[in-house]
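Chemist: coordinates for the following, if possible.
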Amino acid sequence: MQCFVRSAEAGSFSEAARRLGMTSAAVGKNVARLEAGLGVRLFQRSTRSLTLTEAGESFLHEVRDSLVSIQAAVDNLASAGGQPAGVLKVSMGTGFGRTYMVPLLAPFLAKYPAISPDWHFDNRQVDLIAQGFDAALGGGFELPPGVVARQLAPAHRVLLAAPDYFKGKKMPTSPTDLDALDGIFIRSPQTGRVRTWPLRNRANQQVPVTLRVRMTMSDPEAACEIAQMGLGIALVSMPNALPFMLNKSLIRVLPDWYVDGGSLSLYFAAQKLLPAKTRVFVDYVVEHFREHDLARRFSAF
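Modeler: I've put the predicted structure just below:
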């Protein structure tokens, strides 16, 4: 059943096999056994494509949610000595994960030793359900069907520069002064484009970011490191900006202005019976954010 659902989501046996850690032949044989047992063809196969039949579409609609619940029940039943157990597959941004999540690993595993972390550090949004992730951390993601978000903190972005960048230059006092300065922009890993963000202030006035595009980067931590060299002004999220601001290698430009990127959230499957390993991870992260006041620290105000 799992081979069928993952093959339908992926559109190929080979991609489903990669996600399941199986061979393509094994996935194909499992789907063939399911079809034989049901007495119907679920897929139309060709050398180039794998598409669902009408019966396959109907069957997928009926079984997908049930499969998730069954997997959660199996995971919970298999927990070691009544403790949460199993592989915990989580996606998170590279810089954010290394700075804020990796330090949680030792105390988390001390409390839940039967959980085996499988953490993926990537700035791209993942398909939580289709790619088999238990959870993902990020901001500004579209919420797909079957996924819920637990808000952790605001996803604010701020303008940063090295103090030396303004030697021989006028420090901007309003957004209209930015058009004479160099910008270090972040390229979206999803679209490959530089997103046009509006700046806003406490009065909710909005103005465009008019920095000259001096360079673009795909990683916010790299943008901050380049800004340290005095090469321009970076627009990055507060979690990425905070370490550089604390060590005073970067300062905020126009501190009364920021970009509102929505919320930094923890994403996981929307199901009544959440696997114990996922439930305790969600609770642990939420409690950590509360104890360390990260929602306030990540705010641009």
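Chemist: okay, CA-based contacts and neighbour counts for the rest of this
Modeler: Fine.
Chemist: would you map the strands across this structure?
Modeler: Along the chain, counting by DSSP state E, strands occupy 43-45, 50-52, 86-92, 115-121, 135-139, 147-161, 182-186, 198-200, 206-208, 212-217, 233-237, 251-253, 259-269.
Chemist: one more to line up against the first:
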Amino acid sequence: MMDRLTSMAVFVRAAEAGSFAAAAPALGMSAPMIGKHVRFLEARVGAQLLHRTTRRQSLTEVGRAFLERCKLVLAEAEAAELLAQDLQATPRGLLRVNAPVTFGSYSLTPMLTRYLRRYPEVSVDLTLTDRVVDVIDEGYDAVIRIGPLSDSTLIARALKPYRLVAAAAPAYLAERGTPQAPVDLAAHECLGFSYWARASLDVWDFTGVDGVTHRIKVRSRLTVNTGPALRAAAVEGFGITLQAEEMLREDLATGRLVQVLPDYVGPSRAMRILFPASRRPTPKLRSFVDVVVQAFGP
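Modeler: Presented below is the predicted three-dimensional model:
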């Protein structure tokens, strides 16, 4: 029995060549064998695909429509085979990645070292910045982005929300008092992170056990664009900082900082990994995205 995909490929080449004889050399088969493939397809669809005479051939109306569909089917079949080959390919080459400073320093980098041990033929150029980079123009393979998604031309995979906690030094709390409820923050020195300016710099959200969210307008005399700098100001006792728990974990464990409003859930920001839309992502990119989603996925 003839293979349908092979017969479709023969039919497309014969239709484009204009005759069975013209298509025969490229296909590596005789004109009569090409005719058998075409008749096989005509029997399957129940309609004539080609008008054939001793001198020329032409597509029927059904043949023209069938030809376009055959091209699509053959293209998809080729893409499926290439994808299967890629899945077995070894990730290799340089991967350029961008991530926010705090997440990149305290969460992504430890994961990257494990990724690089797993794939020894991959190297990573990681850039940490809280600036929103242009993935295409600046040549990144993938970026981690926290906050609203504005570029719809990229493929986005959701990660778990980026959760924040409020903390202050014991000396600050001894001098200014410890907030008991979110509303108390309005009377405190709250350290501002300028990276959140797009999402509302001077409003902090806290959710109680009852599910009610309290939106508090805070006052920030000191605003900085990196989390580590705000952490340093908090450790010095200047005010209350709102930062990722991952970054503050050691300070909280040693007592350099104390969590403020521990009975409330602090704000969170949407976090995603973004990469350029591509029909066939490279093995290095696909493996990296899969590892990130596995480590930080929702």
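Chemist: hang on, the earlier thing: deepest of the strands of the first structure, which one?
Modeler: strand 233-237 (a mean of 28; mean count of other Cα atoms under 10 Å).
Chemist: from the contact counts, what lies against that one?
Modeler: If you count contacts as 3 or more Cα pairs under 8 Å, 6 or more residues apart in numbering; DSSP states H and E, strand 233-237 of the first structure packs onto strand 147-161, strand 182-186, helix 220-228.
Chemist: measure the residue nearest to Ser7 of the second structure when sequence neighbours are not counted to Leu274 of the second structure for me?
Modeler: Distance criterion Cα to Cα, 6 or more residues apart in numbering; nearest residue to Ser7 of the second structure, sequence neighbours excluded, is His37 at 5.0 Å. His37 of the second structure is 46 Å from Leu274 of the second structure, where distance means Cα to Cα, to the nearest Å.
Chemist: map Ala110 of the first structure across to the second structure for me.
Modeler: Under the alignment (TM-score structural alignment), Ala110 of the first structure maps onto Arg117 of the second structure.
Chemist: coming back round to it: out of the strands of the first structure, flag the one nearest Arg64 of the first structure.
Modeler: Taking Cα to Cα, strand 259-269 is the member of the strands of the first structure nearest to Arg64 of the first structure, at 12.4 Å.
Chemist: and stretch 133-144 of the second structure, which stretch of the first structure?
Modeler: Taking TM-score structural alignment, stretch 133-144 of the second structure hits residues 126-137 over in the first structure.
Chemist: contacts for that stretch, please.
Modeler: With Cα atoms under 8 Å, 6 or more residues apart in numbering as the test, stretch 126-137 of the first structure has contacts from 6, 9-10, 19, 88-93, 146-147, 264-269, 278.
Chemist: try 7 Å this time
Modeler: 6, 9, 19, 88-92, 265-268, 278 (Cα atoms under 7 Å, 6 or more residues apart in numbering).
Chemist: tell me the two of the residues you listed that are most distant?
Modeler: Arg6 and Ser265, at 25.7 Å, using Cα to Cα across the contacts of stretch 126-137 of the first structure.
Chemist: still on that earlier bit, which SS class is the residue nearest to Ser7 of the second structure?
Modeler: helix (DSSP: H, G, I helix; E, B strand; the rest coil).
Chemist: counterpart of it in the first structure?
Modeler: Aligned counterpart of His37 of the second structure in the first structure: none (TM-score structural alignment).
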